[in-house]
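Colleague: just need the structure, nothing else, for what follows:
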Amino acid sequence: MFRSIVENAPIGVLIIDSSDEVIFCNLMALSILLMHDETIVGRKILDILPEISILEKLPIQNKSYNGDAEIISILSADGNENYCEVQLSRPAGAHDNIKHIVTLTDVTRRVRALQAVQGQEHRWDLALQGSQIGVFESDLRTGTGFASQTWFELLGISKAKERDSDAEWHARVHPDDLALVVSSDAQCIEGLSEKSEASFRMMVQDGTWHWMKSILRVTERDGTGKAVRLLGTMVDITEQKRVDELKDDFVATVSHELRTPLAAVYGALRLLSESMSMSASEKTKKLFGMAYRNTSRLIQVVDELLDFQKLKTGHFSVEMSRVDIVDIVNQVGIDNELYAKKYEVTLIVDTPKKSIFLNADPLRLKQVLTNLVSNSAKFSFPNGSVIIRIELEKSNCMISIIDNGHGISSDFSKRIFIPFSQQADHLTRNSGGSGLGLAISKSLIELMSGEIGYHSEPNVETTFWVKIPVMS
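Modeller: Predicted coordinates:
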């Protein structure tokens, strides 16, 4: 019965005697080795499997794995390479004539699957090296990290073997950037954000500081929801930072250089308008009006560039105070009434009779609301209306600007608050603007601890809203 079980076992079994000859071979061994019984029994094991050498352990040439179990390849009749795991043993109490028992397991599928994964990993490594993207993984249970060769090469480290990427990161990150990155990562680890995205400086191997950008996500949590594994990417953005700084310096310099002469031209035009006689020709008045309007528009663009530059570099501050939003909205309505009429649009102000007080910068809040109202007027259809409405929403005050104009296209909605973004040309060609208004408005409102957003149904109704906490 025992012999029958062994003969039909799902693994191959060979019994080797003291002279290294095969004295028993089961059916599965014949199948794995692609042989017949008469070609195996009585032959030396090294004649059948020349890749192995029968000793106390099983040393195999061209072995894939260390240990008692080794993998060898077997070439089939059709030229395909199959794989077999070979293991040597000699159980206690075995007959003196039995030197070894060799078990054979067909692992062709497993090896080919592993080769496919390794091939894919190699291709990914080549792609990541070509794009200079470093990949890192952190095990929060052990506090250790592993990273790709490219990740280490970004730091100027050529030999990355046995290096802990987490330890390297903590040793090299700039002290002034550490707290910000750790805080961003903690938000992701605790499940408060989908990912952690941060820019920071790291000291590379030559002792210089390089700017890096990383994106990190939680890839595994335990049964309690606690994060246990992180995966992320890192790229070197030093050159991008340098170019951005050059652009910022250029914009700031040009804006400052333009601001003074433009102010002088604008002042001169205003003085001329006051002294211009009623007898001036229509052509003169038309040319003067064109110069006055375009100078005013240029000053607005320059002011927006300067505001944007200050906001981007962190040199902009708001002067917070107790303000009556009802009063500010009424002022915005009065100030923009003529502007709306220019586009044949009626401006409607819908405010409560009682004052509502907010902690905000009155000048900058008025700037934001003026920008939203002027945009709504510009993109409304003739004979349409723009409504400015104040509503209380729990502990917040919501100011809504509603119009029935062109609305926001699906394409523009993805980049509406990105600097220098504008709607399609056919809508904005004659409307002016720098494409900075909404980006500046968003930054200003966030500096005042508020929110800004919108919802739009093109050609039906669009609402931009600003939400700021009400003072208790």
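Colleague: CA atoms for contacts and neighbours, from now on please.
Modeller: Will do.
Colleague: burial of the residue lying closest to Ile101 once chain neighbours are set aside, as a residue count?
Modeller: In space, Ile101 comes closest to Ile15 once its chain neighbours are excluded; the distance is 4.7 Å by Cα to Cα, 6 or more residues apart in numbering. Residues lying near Ile15 (other Cα atoms under 10 Å) number 22.
Colleague: I'd like to know which elements the host helix or strand of Asp335 is packed against.
Modeller: Taking DSSP states H and E as the definition, Asp335 sits inside helix 325-342. Packed against helix 325-342 by the contact rule (3 or more Cα pairs under 8 Å, 6 or more residues apart in numbering; DSSP states H and E) you find strand 346-350, helix 362-378, strand 385-393.
Colleague: so which of the ones you listed comes closest to Ser317?
Modeller: Closest approach to Ser317 among the helices and strands packed on helix 325-342 (Cα to Cα): helix 362-378, 10.2 Å.
Colleague: quick one more, to check against the first:
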Amino acid sequence: MYQRTLDQMDDLRAERDRARESYEIKSQFVSVVSHELRTPLTSIIGSLTLLRETDLSRNPESANRMLDIAHKNGQRLSKLINDLLDIQKMEARKMVYHFAPVDLSELITEAAQSITPYADKYNIVVKTVPPAIPLTIRADRERLMQVLDNLLSNAVKFSHCGGFIELGARLVDGCAVLEVSDHGIGISDDNRHLVFAKFSQVDNSDCRSFDGSGLGLSIARQIVEDHGASIDFESFPGKGTRFFAIFPLCDTEDDISIELPPRPVEAFDVAD
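Modeller: Next up, the predicted model:
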């Protein structure tokens, strides 16, 4: 009876810890999403209010500028919603992948071209380092582009103005390694556990210096792992960060769509 009581106490402690973890994650979710929704919505409403009260025929340049602000913030809201939907699909294991051979040289070129307009706003140069030999992996091209977009946008965001970031691939021990490097502020060891966590950011204060929902890297890691690959990073505070994903080389040319089986229910679900 004494042993059963001890076991019950252990179970109660474990349940308490799970409830506390769930509460903390939900609190982070409310804080981050509220911040990310409030800022663009305030900007959109302000721009539309000014448009309604302005004589557009007399000041067309101002009108175009306000429309541009509203459009950009609308895109920001759309990205947040898409990230939340992706997280929900991944939690339910309903994400569908269309696997096919992907040439990494072509992927690197496409990803660099896609991120360049964003990098230009911060005066950041995007450099590419194509593999010395052709490297082909089996992947969902669109989802892999999503991974690179998240990694590259983070690299730009945390770099110093006037600097550069690098996107490359190489062959290491029979595997393809896809790399994104910056020479920015870096990540301290104390914040390492936050990097791939949901709704968390290295700068997690109420007045963060960098925008973002804290979902991008969590989504990127799950996509990479669903490809049978792995992702990690190394960082030196004040010197920069290098993210790298290791993929097995492609050994088939068949296109395959895969819907992953349901995952066990976790302590927190976005739908809650």
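Colleague: would TSV of the helices and strands packed on helix 325-342 of structure 1 with mean neighbour count be doable?
Modeller: Formatted as TSV, these follow (neighbours: other Cα atoms under 10 Å):
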stretch	mean neighbour count
strand 346-350	19
helix 362-378	20
strand 385-393	19
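Colleague: and the ones you listed as CSV, adding distance to Glu304 of structure 1?
Modeller: Listed next are these as CSV, based on distance: least, Cα to Cα, whole Å:
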stretch, distance to Glu304 of structure 1
strand 346-350, 24
helix 362-378, 11
strand 385-393, 23
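Colleague: closest to Ala263 of structure 1 out of those?
Modeller: With Cα to Cα as the measure, helix 362-378 is the member of those nearest Ala263 of structure 1 (19.4 Å).
Colleague: re earlier: how much space between the residue nearest to Ile101 of structure 1 and Ala29 of structure 1?
Modeller: According to Cα to Cα, to the nearest Å, Ile15 of structure 1 and Ala29 of structure 1 sit 11 Å apart.
Colleague: map Asp211 of structure 2 across to structure 1 for me.
Modeller: Counting by TM-score structural alignment, Asp211 of structure 2 corresponds to Gly432 in structure 1.
Colleague: neighbours of that match, how many?
Modeller: For Gly432 of structure 1, the neighbour count with other Cα under 10 Å is 11.
Colleague: again with Leu231 of structure 1
Modeller: As a burial measure, Leu231 of structure 1 scores 18 neighbours (other Cα under 10 Å).
Colleague: contacts only, for it.
Modeller: With contact set as Cα atoms under 8 Å, 6 or more residues apart in numbering, Leu231 of structure 1 has these partners: 135-138, 216-219.
Colleague: just the buried members of those?
Modeller: Buried members of the contacts of Leu231 of structure 1, counted by 16 or more other Cα atoms under 10 Å: 135-138, 216-218.
Colleague: quick one: which of the residues you listed is nearest Met290 of structure 1?
Modeller: For those, the nearest to Met290 of structure 1 is Leu216 (53.2 Å; Cα to Cα).
Colleague: circling back to that earlier point, nearest to His256 of structure 1, out of the helices and strands packed on helix 325-342 of structure 1?
Modeller: Among these, helix 362-378 comes nearest to His256 of structure 1, with 20.4 Å by Cα to Cα.
Colleague: between strand 385-393 and the closest one, find me the angle.
Modeller: Between helix 362-378 of structure 1 and strand 385-393, the angle comes out at 140 degrees (axes from the mean of the first three to the mean of the last three Cα atoms, to 10 degrees).
Colleague: all helices for structure 1, in order.
Modeller: 2-7, 27-33, 45-48, 108-131, 149-154, 165-172, 175-189, 238-275, 282-313, 325-342, 362-378, 410-413, 425-428, 437-447 (DSSP state H).
Colleague: distance of Val32 of structure 2 from Ala92 of structure 2?
Modeller: Relative to Ala92 of structure 2, Val32 of structure 2 is positioned 22 Å away (Cα to Cα).
Colleague: now Asp251 of structure 2
Modeller: Distance, Asp251 of structure 2 to Ala92 of structure 2, by Cα to Cα: 29 Å.
Colleague: so the two - more neighbours on which side?
Modeller: The residue with more neighbours, out of Asp251 of structure 2 and Ala92, is Ala92; 17 against 10, by other Cα under 10 Å.
Colleague: what does Asp120 of structure 2 correspond to in structure 1?
Modeller: Under the alignment (TM-score structural alignment), Asp120 of structure 2 maps onto Lys341 of structure 1.
Colleague: can you check Asp149 of structure 2 too?
Modeller: With TM-score structural alignment as the criterion, Asp149 of structure 2 lines up with Thr370 in structure 1.
Colleague: am I right that that match is in contact with Val332?
Modeller: Yes: contact criterion Cα atoms under 8 Å: Thr370 of structure 1 and Val332 qualify, at 6.2 Å.
Colleague: mind checking the longest strand of structure 1?
Modeller: Longest strand in structure 1, counting residues (DSSP state E): strand 209-221.
Colleague: who's in contact with it?
Modeller: 185, 188-189, 194-204, 227-238, 241.
Colleague: redo that, cut-off 6 Å
Modeller: 195-203, 227-238 (Cα atoms under 6 Å, 6 or more residues apart in numbering).
Colleague: likewise stretch 237-248 of structure 2?
Modeller: Stretch 237-248 of structure 2 has contacts (Cα under 6 Å, 6+ apart) with 175-188, 229-235.
Colleague: ok, the counterpart of Gln422 of structure 1 in structure 2 to Lys26 of structure 2 distance?
Modeller: Counting by TM-score structural alignment, Gln422 of structure 1 corresponds to Gln201 in structure 2. For Gln201 of structure 2, the distance to Lys26 of structure 2 (Cα to Cα) stands at 15 Å.
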